[in-house]
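Novice: Model the following, please.
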Amino acid sequence: MRDDPHRNIDDLRLFHTAEHPCGYWPQRVARDLVLDPRDPRLAQWYPQALQWGFRRSGNIVYRPHCQGCRACVAVRIPVDRFQPDRSQRRCLRRNAHVTMRVLPAERTDEQLSLYRRYLTARHRGGGMDDHGASEFDQFLAGQWNDGRFIELREPAAHGPGRLLVVAVTDVVDTALSAVYTFFDPDEDKRGLGTLAVLKQLQWARTQGHSHLYLGYWIDGHRKMDYKRRFRPLEGFDGRSWRDLDIGDSA
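Specialist: Model (predicted):
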């Protein structure tokens, strides 16, 4: 039986990072609150940390903690209450033939190639241009978490078919956490990012998980806008999770 991490909550150590450029607003600086990355209980703490609004990047569990800014809101989808809207149903119909496989979080050459193409097309100049195999493993797979790579593929008469999407997903006791998704940049009009979330929700439902964590949502940020289209969407206010009222998603 695993030790209950709540018994030792008083000795959980947290650190502030130094200020660094904000990844969402170029004119701002950011700081993060980080769980001690050397703590051997990180895997045990991780489910509770998600409930506290943290998320994982590589082996680091962090939460934005910026001076004078609370724009980043941790969000999650309650699986049993979610119903796809009209646009999401169209996305599912448009991609009805796509196949899904849930695999261990172990890199393949095909996944790495797609990842590099995605970064080149979508995040050129964002500091990840030179990511190779070691950076892929460090950023996405992690060392202590229970992760999966969800592959979405175009069916083929022979073989597994063309790889369209990889959704990096962490599994905890009662939830899934969407860590990172990359997809074929030449298929942008198919809504593959939305499809990945819908497939993660389907898998969560079959596994009996209560929530899918989506990381952070920022009101008014174009790259975060897709998250508000998943209803209901719960946000963490620092003390509890509440349904967000964020306008029409049609």
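
Novice: Could you use CA atoms for every contact and neighbour count after this?
Specialist: Will do.

Novice: now the end-to-end length of stretch 48-67.
Specialist: 24 Å (Cα to Cα, to the nearest Å).

Novice: So which bits of that stretch are buried?
Specialist: 49-56, 58-66 (16 or more other Cα atoms under 10 Å).

Novice: This structure: strands as residue ranges?
Specialist: 14-16, 20-21, 29-30, 32-35, 55-57, 60-64, 73-78, 99-104, 147-154, 162-171, 175-183, 211-217, 234-236, 241-243 (DSSP state E).

Novice: Can you name the residues in contact with the biggest helix by length in the chain?
Specialist: Longest helix in the chain, counting residues (DSSP state H): helix 192-207. By Cα atoms under 8 Å, 6 or more residues apart in numbering, the residues outside helix 192-207 that reach it are 79-80, 88, 91-92, 95, 100, 152, 164-167, 175-176, 178, 181-183, 210-212, 226.

Novice: Now list the buried members of the residues you listed.
Specialist: For those, buried by 16+ other Cα under 10 Å: 79, 88, 91-92, 95, 100, 152, 164-167, 175-176, 178, 181-183, 210-212.

Novice: picking up where we left off before, could you redo the strands of the chain as JSON lines and give each row distance to L42?
Specialist: Shown next, in JSON lines, are the strands of the chain (distance: least, Cα to Cα, whole Å):
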{"stretch": "strand 14-16", "distance to L42": "12"}
{"stretch": "strand 20-21", "distance to L42": "24"}
{"stretch": "strand 29-30", "distance to L42": "24"}
{"stretch": "strand 32-35", "distance to L42": "8"}
{"stretch": "strand 55-57", "distance to L42": "11"}
{"stretch": "strand 60-64", "distance to L42": "8"}
{"stretch": "strand 73-78", "distance to L42": "19"}
{"stretch": "strand 99-104", "distance to L42": "20"}
{"stretch": "strand 147-154", "distance to L42": "14"}
{"stretch": "strand 162-171", "distance to L42": "13"}
{"stretch": "strand 175-183", "distance to L42": "15"}
{"stretch": "strand 211-217", "distance to L42": "18"}
{"stretch": "strand 234-236", "distance to L42": "21"}
{"stretch": "strand 241-243", "distance to L42": "22"}
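
Novice: Sequence B follows; please return its structure for comparison with A:
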Amino acid sequence: MRHSLPVAPQFYVTAPQPCPYLEGRRERKLFTSLQGEFAQELNDSLSKQGFRRSQNVLYRPSCADCSACMSARIRVADFKPNKSQKRVTRKNAYLKRQARSPWATEEQFNLFQHYLETRHSDGGMAEMDVFEFAAMIEETPIRSRVVEYVTPEDTPDVDTGLTAVCLTDVFDDGVSMVYSFYNPDLARNSLGTHIILDHIEIAREAGLPYVYLGYWVPNSPKMGYKGRFSALEVYKNGAWVKVVDPEGFSQDDGPEFGDQLADQVAQITLPNSRNAAARHPNTE
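Specialist: Prediction:
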């Protein structure tokens, strides 16, 4: 029986740079490589400790003087849609979901470009070319799916074809929405909300207890929308905490996991080794 990883992963910290969510702040990330035969185990374990995946890298915030970004997830069994979310589901009932292997297509890339040009033209992904897009979709060492939402040809008054896409990871306790995009011309349909609602159904159908949403930033115009979902919880002070009142919820200033790399890594539990912390961090 395997009890621990044969080689402990090495952790690094990025240089500070402008925060994309809160004006005037600086962000820094703790990260490690995700590769090899134990990649799925490592991803499952670290995702429960506030990490997110980007291709073959796992990362979480490591800011020196801020802890506004909190990893968020929805408890599927306790989730209850509000009236607005029920309307979103009814409005998008014509969409057909299809889950595929993580393989990029030209149709996906065209939709991705249209989405960025309309919604995030000044963002860091706006200059991505087709090869970088393919890498985002295809470079995954774990169980991943591309969930597509298609408008059937016989749907009246709506552009048919590929309408929305979500790159989704499958954990041992849930599904994780890595990145989603959709037809920005259908703003009235609230497609971003619909994708989250449908992933709650995906998790429920699979018998998985959580939907991981990425980072919630309560005071950010870009990231505050996640607080509209019930049964939300965030990773704070080394544990998952229920968010009872999203509007009144605030995160204390100051580093969440400690300022020193060694201190942060010492708090990380590796898979199949609950009593052993990650040791010997690489501080280069």
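
Novice: returning to that earlier point: the longest helix of the first structure: how far from the chain's middle?
Specialist: Distance of helix 192-207 of the first structure from the chain centroid (Cα atoms, centre = their mean, to the nearest Å) equals 12 Å.

Novice: What residues of it count as buried?
Specialist: Quick answer for helix 192-207 of the first structure (16+ other Cα under 10 Å): 192-201, 203-205.

Novice: For L42 of the first structure, state which of those residues is nearest.
Specialist: Among these, A204 lies closest to L42 of the first structure (Cα to Cα), at 22.6 Å.

Novice: In this structure A68 of the second structure contacts P218, no?
Specialist: Yes: between A68 of the second structure and P218 a contact is recorded at 7.4 Å, counting by Cα atoms under 8 Å.

Novice: And R76 of the first structure? What does it align with in the second structure?
Specialist: Using TM-score structural alignment as the criterion, R76 of the first structure maps onto R73 of the second structure.

Novice: Skipping adjacent residues, who's closest to that match in space?
Specialist: In space, and not counting its chain neighbours, R73 of the second structure is closest to Y212: 4.2 Å by Cα to Cα, 6 or more residues apart in numbering.

Novice: residues contacting that neighbour?
Specialist: Residues near Y212 of the second structure by Cα under 8 Å, 6+ apart: S71, A72, R73, I74, G174, V175, S176, M177.

Novice: Out of those, which is nearest to T155 of the second structure?
Specialist: Nearest to T155 of the second structure among these, with distances taken as Cα to Cα, is M177, at 27.1 Å.

Novice: Next one: the closest one from Y115 of the second structure, what distance?
Specialist: M177 of the second structure is 17 Å from Y115 of the second structure, by Cα to Cα.

Novice: before we move on, what about P218 of the second structure?
Specialist: Taking Cα to Cα, one finds P218 of the second structure at 24 Å from Y115 of the second structure.

Novice: now swap in V76 of the second structure and tell me
Specialist: Taking Cα to Cα, one finds V76 of the second structure at 28 Å from Y115 of the second structure.

Novice: cool, I142 of the second structure as well?
Specialist: Applying Cα to Cα, the value for I142 of the second structure to Y115 of the second structure is 26 Å.

Novice: What of G123 of the second structure?
Specialist: 12 Å.

Novice: now P6 of the second structure
Specialist: 42 Å.

Novice: just Y210 of the second structure next, same as before
Specialist: 27 Å.

Novice: G50 of the second structure is in contact with R60, isn't it?
Specialist: Yes: using Cα under 8 Å, G50 of the second structure is in contact with R60, at 6.2 Å.

Novice: OK, contacts around the nearest residue to D173 of the second structure once chain neighbours are set aside?
Specialist: Once flanking residues are discounted, D173 of the second structure sits nearest to L208: 5.4 Å by Cα to Cα, 6+ apart. L208 of the second structure sits next to V76, D172, D173, G174, V175 when contact means Cα under 8 Å, 6+ apart.

Novice: between those, which is nearest E41 of the second structure?
Specialist: D172 (8.9 Å).

Novice: pretty sure the closest one contacts D44?
Specialist: Yes: D172 of the second structure lies in contact with D44 (Cα under 8 Å); the separation is 6.5 Å.

Novice: With neighbour numbers in mind, choose between those two.
Specialist: D44 (20 against 13; other Cα atoms under 10 Å).

Novice: any idea how far the residue nearest to R239 of the first structure when sequence neighbours are not counted is from L35 of the first structure?
Specialist: Nearest non-adjacent residue to R239 of the first structure, counting by Cα to Cα, 6+ apart: W52, 7.8 Å away. Separation of W52 of the first structure from L35 of the first structure (Cα to Cα): 12 Å.

Novice: Would you mark the buried spots in stretch 152-166 of the second structure?
Specialist: Per 16+ other Cα under 10 Å, stretch 152-166 of the second structure contains these buried residues: P152, L162, T163, A164, V165, C166.

Novice: What's the fourth one aligned with over in the first structure?
Specialist: What that stands for is A164 of the second structure. Aligned counterpart of A164 of the second structure in the first structure: V165 (TM-score structural alignment).
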